[in-house]
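Enquirer: okay, sequence plus prediction incoming.
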Amino acid sequence: MTIKFADLNLDKNILSALQAAGYDSPTPIQAQSIPAALADKDIMASAQTGSGKTAAFLLPSLQKIVKRSEKPGKGPRVLVLTPTRELAAQVEKNAQIYAKNMKWVRSVTLVGGSSFGQQIKAMSKPIDIIVATPGRLMDHMRSGRVDFDRLEVLILDEADRMLDMG
């Protein structure tokens, strides 16, 4: 029996965005990790490039933030760390696709090579998702611009590569 995204107890807004993007059934990494993530389990996963790892962590993260946070503050509810700005841009693009029908979800990308001032401005309102490279996130942390009081989900995308990079 083939599992469908609808079988994973995802919000209707996420399901309709997946359908609009042409996704019907989860890949093996998604089918294994999404239910565990929705059950608030920590996950360490490895899979081939193109296997759907990004959706495997973004979909349950979006499900977690379907309901608005009751915690005060402007900080993110989901933090995704990536080793490169190119990967951060890809993750952000996918987040926009999957959250297409969740108009209240705000995300920002914090990477080197982009305007620090524009990033500060983007963080002046409550944020749901930050996708960042470690160096630029640390710059914002040192300046006191990031508040993690509302953080619910931490994702280290390609953690092995970040460790290799130092």
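Expert: Thanks, I have it. Residues are numbered from 1 along each chain as shown.
Enquirer: switch to C-alpha atoms for all contacts and neighbour counts from now on
Expert: Fine.
Enquirer: so who does L110 touch?
Expert: Each residue near L110 by C-alpha atoms under 8 Å, 6 or more residues apart in numbering is listed here: Q119, I130, V131, A132, T133, R136, L137.
Enquirer: against L59, how distant is it?
Expert: Counting by C-alpha to C-alpha, to the nearest Å, the separation of L110 from L59 is 21 Å.
Enquirer: and K12, how many neighbours?
Expert: 13 (other C-alpha atoms under 10 Å).
Enquirer: what helices or strands is the longest helix along the chain leaning on?
Expert: Using DSSP state H, we find that the single longest helix of the chain is helix 85-98. Judged by 3 or more C-alpha pairs under 8 Å, 6 or more residues apart in numbering; DSSP states H and E, the packing partners of helix 85-98 are helix 12-20, helix 53-64, strand 107-110, strand 129-132.
Enquirer: try it against this one:
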Amino acid sequence: METQAPSMENPKISAYYQTRLAHFGVVSTEWLAQAQSATNPLPSSSTDSDTDKDTNFSVIDEFNRWRNHPDLAEAVAAIRALAAVISSSKASTMMQLEIELKNASDTLKAWDTTSISLTAASDLFMRYVTRTSALEFEDFNSAKSRLIERADKFGEISYK
């Protein structure tokens, strides 16, 4: 079986196969062909820059940083990246923070449309972390702290 070692920067190879390449050093030609045929071109929208208008934070860069940990599943990397969005947010209202988080989640899902675990983790994160009535009665900084706590807890639960 012939193996290839394509560049990690190849946008036609899904994150799953890039991770496999990084961790094991080889990707079979069958896997590579499947990855290339399954990957759709990314939509050319402005969602990539929506999450980092005022800062240099990029949810994709954060996701890739977490994804490079060999013992961390792709879904957990997505959860940790979305938690970092909350921590680094400059939003001053809950609505701004929710919009920023939704844009980051959409950016991750659009970045690799073939990854079911990435999509599921992003959707579950949004439901688990942001769906609590207790946030409505707190000042913004307390609510943001509570979101960060819930995000960290969700990340820990998912890692187990």
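Expert: Yes, it's here. Remember, predicted model here, so these are calculated numbers, not experimental data.
Enquirer: quick one: TM-score?
Expert: The TM-score (TM-score structural alignment, normalised by the length of the second structure) is 0.40; 102 aligned residues with a C-alpha RMSD of 4.9 Å.
Enquirer: buried stuff in the longest helix of the first structure?
Expert: By 16 or more other C-alpha atoms under 10 Å, the buried positions in helix 85-98 of the first structure come out as R85, L87, A88, A89, V91, E92, N94, A95, Q96, Y98.
Enquirer: ok, now stretch 15-22 of the first structure?
Expert: So, applying 16+ other C-alpha under 10 Å, buried residues of stretch 15-22 of the first structure: L15, S16, A17, L18.
Enquirer: what do you get for stretch 146-160 of the second structure?
Expert: Buried, per 16+ other C-alpha under 10 Å, within stretch 146-160 of the second structure: R146, L147, I148, R150, A151, D152, F154, G155, S158.
Enquirer: can you flag which of those belong to helices?
Expert: Filtering those for helices - DSSP H - leaves R146, L147, I148, R150, A151, D152, F154, G155, S158.
Enquirer: closest to T130 of the second structure among those residues?
Expert: Using C-alpha to C-alpha, L147 comes nearest to T130 of the second structure of these, at 6.9 Å.
Enquirer: surely that closest one touches T130?
Expert: Yes. L147 of the second structure lies in contact with T130 (C-alpha atoms under 8 Å); the separation is 6.9 Å.
Enquirer: and the buried residues of helix 85-98 of the first structure, which is closest to A31 of the first structure?
Expert: Distances from A31 of the first structure to the buried residues of helix 85-98 of the first structure, taken by C-alpha to C-alpha, are shortest for Y98, at 16.4 Å.
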